[in-house]
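1. Would you be able to build a 3D model of this:
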Amino acid sequence: MPFPTYAETVLATDASTVHAACTEADLTSTNALPLHEHATSVWWLPDVDAVARISPGEMRADLERTISVTRWLVDHGFPATAPLPVDQPIAVNDSQVTFWRYYRPPSPLPAAELTAAALGQMLRRLHDLPAPDVQLPVYRPLAGLGDLLTADTTLPAVDRDWLQSRRVELLEEYAGIESALGVGFIHGDAYPGNVLWHDTHALLGDWDEVALGPRELDLVNTHQGARVGRSAAVRRRFTEAYGWDMTTWPGFGVLREIRDLHTLGSFIRRAERGDQVASDELTHRISTLKAGDISAAWHIC
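-> The predicted model follows:
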């Protein structure tokens, strides 16, 4: 009998985690189906019109804050994805599980330009809000990557050392940046991939990195997406909708490269779990970064 593949092993583990969390939350998981697996695993629970998100166990405090912030946002009329009214997160072995309302996407999905415009409008609205009545951390760029590199056992030492050195250099440059938009309540991981559509309405999801920080951090990710094929037209619609062009701001290059490094985190985690596709992409991304190639194409995988 052949050994299970990486994907089969992850699927079986995640299915067990979802069923255990649903049992504790008194939710039906009989027909649960996987939707997405990257930094987190997302499962659809069709019997209760919800999704379950599986996150690393060390994220419990972040997830508690995420639940509180999104409930506050929904109560204030902001189009954030809504957590289910259950006690959460729920710990299952070395994971934390949260439950969210499921938003059935329209078919076909809106054009990329419309999604980018919707994101720009939502971020403009978010940045005009007061901070919620929740204790928010100060945004710490590349903190998670630093922890991963310290514990990493899969990267070649020369790559790990280069990333650690470049991370320190970028953080020194970040400390000298003067924000044009000011410091305030930020999403922390805003980009078009975190926009969900429900009928004709856009919502903003994935609030795990919500914090206090320079508002430019919420804008740079969409521009950095040129790496994975996000067109100039899409980025222009985003800029127009938000109402300010951050690419003309002196700190843009530093934040863009910080985002470049930030994207490596999920690939390092996947590579450590034996995902060869992620490992190959990680190698490619690091090689282009070391070469100083800011326009090299990266792959979504």
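2. okay, CA-based contacts and neighbour counts for the rest of this
-> Fine.
3. helix, strand or coil for Leu212?
-> For Leu212, the secondary-structure state derived from DSSP: H, G, I helix; E, B strand; the rest coil is strand.
4. right, and it touches Val183 too?
-> Yes: taking contact to mean Cα atoms under 8 Å, the distance of 6.6 Å between Leu212 and Val183 places them in contact.
5. just the helices in the stretch 151-300 of the chain please.
-> If DSSP state H, counting those that start in this stretch is used as the criterion, the helices of the stretch 151-300 of the chain fall at 157-175, 217-224, 232-242, 252-262, 264-272, 276-290.
6. Ranking these by mean neighbour count, which comes first?
-> helix 217-224 (a mean of 23; mean count of other Cα atoms under 10 Å).
7. ok, residues contacting that helix?
-> Residues external to helix 217-224 that are found in contact with it (Cα atoms under 8 Å, 6 or more residues apart in numbering): 123, 186-192, 230, 235, 238, 246, 252, 255-256, 259-260.
8. Go again with 7 Å.
-> Outside helix 217-224, the residues that touch it by Cα atoms under 7 Å, 6 or more residues apart in numbering are 186-192, 235, 255-256, 259.
9. To check against the first, give me the structure of this:
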Amino acid sequence: MVIEVRRTEVGVDEANELLNQAGLPNLNSMEILQGGWDNTNILLTLIDASKVVLKVWNANTIEEVGRVVARHCHLDEHGIPTAVPIQLANGSLIAEKDGMAWTLLPFIEGGMLGTDENSLKSLGETMARLHQIPAADFFPDDYRMGWSLFEEMFVIADETNTWSDFLITLKKESKSLRNQIPEGLPQGILHGDVFPDNVIGDGSVTAILDLEEAFIGPCAFDLMMAFVGFGWNEDEALTDRWNTLLEGYESIRPLTQDERSALPALHRYATLSIAAWRYWKHVMTQPDEALKKRYLEMVHRLEQQIDF
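-> Below is the predicted model:
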């Protein structure tokens, strides 16, 4: 049995080698897990029926993976539910193969967190706790899907003469939003991509995954990103979901008046960031006929006015 990963292959012998390094039983079967656009997650069922996840980090350098793993460890140390790689015999949490990082993660039972009242309240509470833990050097100040990505896209558009209607709108909107979002808002460690495929749970948060986009920024931005990820039903914003998410959040960390005033602009920035990432990914850098219009979901949301 061989499972093809985007830039390499994972065979039984290779999987067993890593399992042996972790002191785990040998492999019984492999199954690709859904989710994720770059790196590949493979569910390994072992001969004793236990399960772990093999993650092949196709899209990140070894150094980058080290920083991401350090972020997961930091959250875990401060009581935020997440997944920390299983330690190998040499004491490392990361194995290197063919220039890429491989990690073994505990398999966490449960699917993506739902949008029911208990789930959203738990998500709000968990995010508020996350935003209050101490900062660390391996969390950057730059948001990879935000202002810096926008500027990169503008450079590409200039160099390739591909200024589309969306890019023109993005430039106009980003300039306006920079003026609307005040400096000095309370800062904390943010996840940056709070969507259902990054949160496992059933009625409450079991684990927050995928900290590649995590950074130090305004706490209220992360709350609005969670609303972008969890608060909509197709093209309709659901205020009851927002109220429940906010209730959970403020039970741990009440928003300041400045944060409340900035919510509409922060929501617009979060929505624009997802639209921009999708456009950059599926239109500009890795054109995909099936996904090239995916950014329009977020563009259409920008047309709606929401009372926060």
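10. related to what we said a few turns ago, of the contacts of helix 217-224 of the first structure, closest to Leu109 of the first structure?
-> Minimum distance to Leu109 of the first structure across the contacts of helix 217-224 of the first structure is 12.6 Å, recorded for Pro192 (Cα to Cα).
11. contacting residues for that closest one?
-> Listed by Cα under 7 Å, 6+ apart, the contact set of Pro192 of the first structure reads 115-116, 119, 222.
12. who wins for most neighbours among the residues you listed?
-> With neighbours taken as other Cα atoms under 10 Å, the top of the contacts of Pro192 of the first structure is Leu119, carrying 29 neighbours.
13. so what corresponds to that residue in the second structure?
-> Taking TM-score structural alignment as the alignment basis, one finds that Leu119 of the first structure is matched in the second structure by Leu123.
14. Just give the closest residue to that match, not the sequence neighbours.
-> Sequence neighbours aside, Val205 is the residue nearest to Leu123 of the second structure in space, at 6.1 Å (criterion: Cα to Cα, 6 or more residues apart in numbering).
15. Go ahead and list the helix or strand containing the match of Leu119 of the first structure.
-> According to DSSP states H and E, Leu123 of the second structure maps onto helix 117-130.
16. what would the helices of the stretch 151-300 of the first structure look like in TSV with distance to Ala21 of the first structure?
-> Output for those, formatted as TSV (distance: least, Cα to Cα, whole Å):
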stretch	distance to Ala21 of the first structure
helix 157-175	36
helix 217-224	32
helix 232-242	38
helix 252-262	29
helix 264-272	22
helix 276-290	27
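17. Please identify the one among those that comes closest to Asp75 of the first structure.
-> Evaluated over these, closeness to Asp75 of the first structure peaks at helix 217-224, with 22.1 Å, by Cα to Cα.
18. In the first structure, what range does stretch 80-87 of the second structure match?
-> Going by TM-score structural alignment, stretch 80-87 of the second structure sits over residues 78-85 in the first structure.
19. burial count for the residue nearest to Leu123 of the second structure?
-> Look at Val205 of the second structure: counted by other Cα under 10 Å, it has 25 neighbours.
20. Next: Pro110 of the first structure.
-> For Pro110 of the first structure, the neighbour count with other Cα under 10 Å is 14.
21. Can you name the residues in contact with the match of stretch 80-87 of the second structure?
-> Outside stretch 78-85 of the first structure, the residues that touch it by Cα under 7 Å, 6+ apart are 67, 70-71, 73-74, 99-101, 203-205.
22. Which PyMOL command selects the buried ones in those residues?
-> In PyMOL, the members of these classed as buried (16 or more other Cα atoms under 10 Å) are selected with the following command:
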select buried, resi 67+70+71+73+99+100+101+203+204+205
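23. From the contacts of stretch 78-85 of the first structure, which land in strands?
-> Taking DSSP state E as the definition of strands, the contacts of stretch 78-85 of the first structure contribute 99-101, 203-204.
24. ok, so of the residues you listed, who is nearest Arg269 of the first structure?
-> For these, the minimum distance to Arg269 of the first structure (Cα to Cα) is 22.5 Å, reached by Phe99.
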